[in-house]
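> what follows is a predicted structure for the sequence shown.
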Amino acid sequence: MAVGVVGATGYTGQGLLRILGRHPRVRLAVATSVREAGRPVAEVLPEFDGLYDLRLCSLDEAKRRPVDVLFLAVGHGEAISFLSDYPYLSKTRVIDLSADFRFRDPAVYQSVYGKAVPAGLNRKFVYGLTEVFRKQIRRARFVSNPGCYVTSVLLPLYPLLARRLLRPDGAIVVTSASGVSGAGATPKSETHFCEVAGDYSPYKPLREHRHLHEIEAYLSRFGAKLVFTPHLLPIKHGILSDIAVRVKDAPKLLEEKIMSAWRNAYRGCAFVKPVAHLVRVAETAGTNLAKFAVRVDPETRTVLIFSALDNLLKGASGQAVQNLNVMMGWPEETGLLGRI
C-alpha cells in the first residue's frame, strides 16, 4: 500500500517515517518538505540511510502523485490548505495530525485557532482517539488525530466519566509536563537547550493552551470543566499528566473500582496499561504505550490519576499508525510493538 507523509522532516513526520519503515504492509511513496524538497530523505535525515531510497518533494509535487493513504504532519491550518485542492481526495484515506479537524463544531476550531475550517470537509473526519472511538475509526476514510496532552487526559478520564464512576465536585485540575519536542522542530529561543536544561517551568496556563479546549470538547457531554497547567520538562519527549478530581464521596475502595473500570474498558488493548505503581515518563518514552495509575484520598475526597505517554508516539505518530491499522482491518499493533 502506497503511503504519503506531508511534513516528513518535522518531529511527528520523522516519527511516521520511523514506524512506516518497519511496517510490513506499507510502502513510503511520497514524503514532502518545504525547505528540503529535491534532497534524498537519507541525506536530510541520516538515520534513514539504507531504509528509504526516496527524495523529498514539494507540496505541489505531492498533489501530482496519488497514494492510498496520506498522513498530514503539518502545522495548524496547513492541512485545510493542502486538502482544499488535493485532486485525489475522493480516492485517498487521510490521517491528519494537526488540529484542523479535531472539533465537531467548526466554530469552536475557529475561536481557538483563529482559522476557518470548511464544514463539509470537517464532517468527513472521525476523531482518532483509538481506544475510545475504534468502531467509528474502523468505518472512516478520514481521521483526525488527537493532541498529545489531550490523549494523556482523555484516555484515563473518558471511561470513568462515561460509566459515572467519577462525578466531579468542581473543576478537574490537570497538571501536565511535556518534553521539549512538543514545541516542534522549528527553533525557538524559549526551547533552546541553554534555556530549558536544568529548568522546569509552566506555560500557557488556564485557558491559554489550545489543548484545554479540545479536552473540554470531548468531556462536555459529562459536564466536565478543567483547570489546565502545562509545564516544560528538560527532556526530549514524554508526557506526565496528574489529574486531580474532587468528588462527593471517595472511599479507599474507589481505587480498585477505578482500576477495574479501566481493565474492563481497555481489555484486549495492546497499548493502554492501567498499573498499580506510580507511572514514570521513562516507562513509555519511545513506545506507543499509555500507562496510568490512581490514588484516592478519602480525607480530601480527591481522586488523583497519573498518566504517562510519549508525546511523539502515542500522542502523535504512533496513534496515527494505530488508526491506520484499525481503518484497514490489520492487527492494531502492526509496526508498533516495542521501542520505536
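That came through, no problem. Note that this is a predicted model, so its numbers are computed, not measured. Numbers count the residues shown, from 1 in each chain.

> alpha carbons only for contacts and neighbour counts from here, please
Noted.

> neighbours around Leu59, how many?
17 (other CA atoms under 10 Å).

> right, I mislabeled it, should have said Met328
15.

> Provide a list of residues in contact with Leu226.
171-174, 212, 216 (CA atoms under 8 Å, 6 or more residues apart in numbering).

> chain neighbours aside, what residue packs nearest to it?
If the residues on either side of it in the chain are set aside, Leu226 comes closest to Ile172, at 4.7 Å by CA to CA, 6 or more residues apart in numbering.

> I'd like the distance between the one you found and Val150.
From Ile172 over to Val150 the distance is 14 Å, taken as CA to CA, to the nearest Å.

> comparison target below:
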Amino acid sequence: MDADVARRYHSFAAWAAGSSPLYAAWAEGVARDAELTDRIGRLSEREGQPNLVFAAARWVGCGLDPFPRWRERILAAWDDLVQVAATRRTQTNEAGRCATLLPVLAGIPGPIALLETGAAAGLCLFPDRYAYSYDTPAGAREIAPDTGARGIPFLPCRLDDVTSAPSRMPEVVWRAGIDLSPIDVTDAEAVGWLETLIWPGSVHDDRVARLRAAVAVARADPPRIEAGDILDRLEGVAAQSPPDATLVVFHSAVLLYLDAEERRRFADLVDGLGARIGRRVLWLSNETAGTLAEIDDRMSPGLNPTGSFVQTVDGIPVALAGQHGGTYEVSPFRL
C-alpha cells in the first residue's frame, strides 16, 4: 500500500465527511485499498489528488455508486480515468464566493478594476451582476443589480455581524483574469467539466443551478482571461487596467496549488505591484490557513479556521469565509 496516498485520502475523507458523505466514503475506501493506492501513487501528485480522481471517474461514466461497486467501475475504466486526470484540472469556479468578496468590494470608493488570478471561466469576475441575500443577526439584507435582469444567480450568505453587509454594488469598470488553462464559457463540454467538479451531496445541489446561471451571465459578456502562469503574467496584465481605478487582485483557493517558494514570490509581487505599475492596488485573498506564515501569525492562537477560507485584505486577516460563499464571519478578527 502507498502510505502517502493512503494518508492524503484519509485526510480528504475527514474533510469531506460533513459536506459530501459519498466522497468521504470513496476517499476512506481508497485509503484502505492497496491496489488503488498503488495505482494512484504512480500518478503525479496533481493528477492523483482526490478531487481530480473522483471527478475524472464521474466524467468517464463510473457513476455515483457506493464504494464497492464504484471501485469495480474505476478499475475497469482506469486507463480512461488516467487520461482525463492528465489533461484536465480541478478548476472549481464557484460563483457563490462572490458573496464573501462583496463586503470588501462594496466598501472601495470609486471605480474598481478586477484581476482574478486562477480565474478558470471567470465566473467570480461578475460580483456586480449577481443578486445576494445576507442573513444577519438583524434580519435579511438583500442587494441586486439595478438592471433588474432575470435569471441571474441568487447567492445566499450568513453573516455574523450586520455591519459587514454590503449596502451598494461596486462600480466595476474593468475585469480580467489569468489562468494556466482558461475555460471558455461558450464551450459546453468545458462547462460540463465544471459541473462534474461540484461534489455530490444535498448541500451542493444548489451549486449546479448557480453555476449554470453564472455561466449565462458570463456568456452574455465573455470575460477576458489570459493564459499563463500568474507569477509570469500578473504585472503585465495588471498594467493594462485603467489608471484611475483601484485595481483589486483577488483569488480563492489558488495559492494552495503553489509551493512555498512560489507563494512567497506571489505575495512579494502583489505587495510591490502598485508602485511598479502606478496604480492603487488592493489584494483580496480567500485561502486556507497555512498558506502564508505571516498571515497565520496574525490570527488568534485559539482560532480554528478549519472548513473556511481566511480572508485577508493586503495580507491582514479580516474574516472567515465559507469555501462556497455560504458564510462570512468577521467577529473572530474584531478587537
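Noted; the coordinates are in hand. Computed from a prediction, not measured in an experiment: that's the story for all the values here.

> TM-score them against each other, please.
Superposed pair, TM-score by TM-score structural alignment, normalised by the length of structure 2: 0.29. Supporting alignment: 183 aligned residues with a CA RMSD of 7.4 Å.

> coming back round to it: burial count for the residue nearest to Leu226 of structure 1?
18.

> so Phe125 of structure 1 sits against Ile137, correct?
No - contact between Phe125 of structure 1 and Ile137 fails when scored by CA atoms under 8 Å: they sit 9.3 Å apart.

> overlap in contacts of those two?
Val143.

> test my guess that the residue nearest to Leu226 of structure 1 contacts Ile243.
Yes - under the criterion of CA under 8 Å, Ile172 of structure 1 makes contact with Ile243 at 7.0 Å.

> my guess is Ala2 of structure 1 contacts Phe71, does it?
No - using CA under 8 Å, Ala2 of structure 1 is not in contact with Phe71, being 11.3 Å away.

> tell me which of those two has more neighbours.
Set Ala2 of structure 1 next to Phe71 and count neighbours by other CA under 10 Å: Phe71 wins out with 26 against 14.

> can you pull the buried residues of the helix or strand where Ala14 of structure 2 lies?
Taking DSSP states H and E as the criterion, the element that holds Ala14 of structure 2 is helix 3-16. Neighbour-count burial for helix 3-16 of structure 2 flags 5-6, 8-10, 12-13, 16 (criterion: 16 or more other CA atoms under 10 Å).

> any idea which helix or strand carries Val227 of structure 1?
Val227 of structure 1 belongs to strand 226-232, assigned by DSSP H and E.

> and the contacts of Leu226 of structure 1, which is closest to Leu157 of structure 1?
Ile172 (10.1 Å; CA to CA).

> out of the contacts of Leu226 of structure 1, which sit inside helices?
212, 216 (DSSP state H).

> circling back: so which elements touch the helix holding Ala14 of structure 2?
Helix 3-16 of structure 2 sits against helix 21-31, helix 34-41, with contacts defined as 3 or more CA pairs under 8 Å, 6 or more residues apart in numbering; DSSP states H and E.

> tell me which of those helices sits most buried.
Compared across the helices and strands packed on helix 3-16 of structure 2, helix 21-31 shows the largest average neighbour count, a mean of 22 (mean count of other CA atoms under 10 Å).

> show me what it is packed against.
Helix 21-31 of structure 2 packs on helix 3-16, helix 34-41, helix 67-76, going by 3+ CA pairs under 8 Å, 6+ apart.

> turn those helices into a markdown table, columns for distance to Arg175 of structure 2.
Formatted as a markdown table, the helices and strands packed on helix 21-31 of structure 2 follow (distance: least, CA to CA, whole Å):
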| stretch | distance to Arg175 of structure 2 |
| --- | --- |
| helix 3-16 | 33 |
| helix 34-41 | 38 |
| helix 67-76 | 40 |
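
> out of the ones you listed, nearest to Trp59 of structure 2?
Using CA to CA, the nearest of the helices and strands packed on helix 21-31 of structure 2 to Trp59 of structure 2 is helix 67-76, at 10.9 Å.

> quick check: buried residues in the closest one?
Result for helix 67-76 of structure 2 [16+ other CA under 10 Å]: buried residues 67, 70-71, 73-75.

> which one of those residues is nearest Glu226 of structure 2?
Ile74 (34.7 Å).

> the closest one contacts Arg58, doesn't it?
No - contact criterion CA under 8 Å: Ile74 of structure 2 and Arg58 do not qualify, at 9.1 Å.
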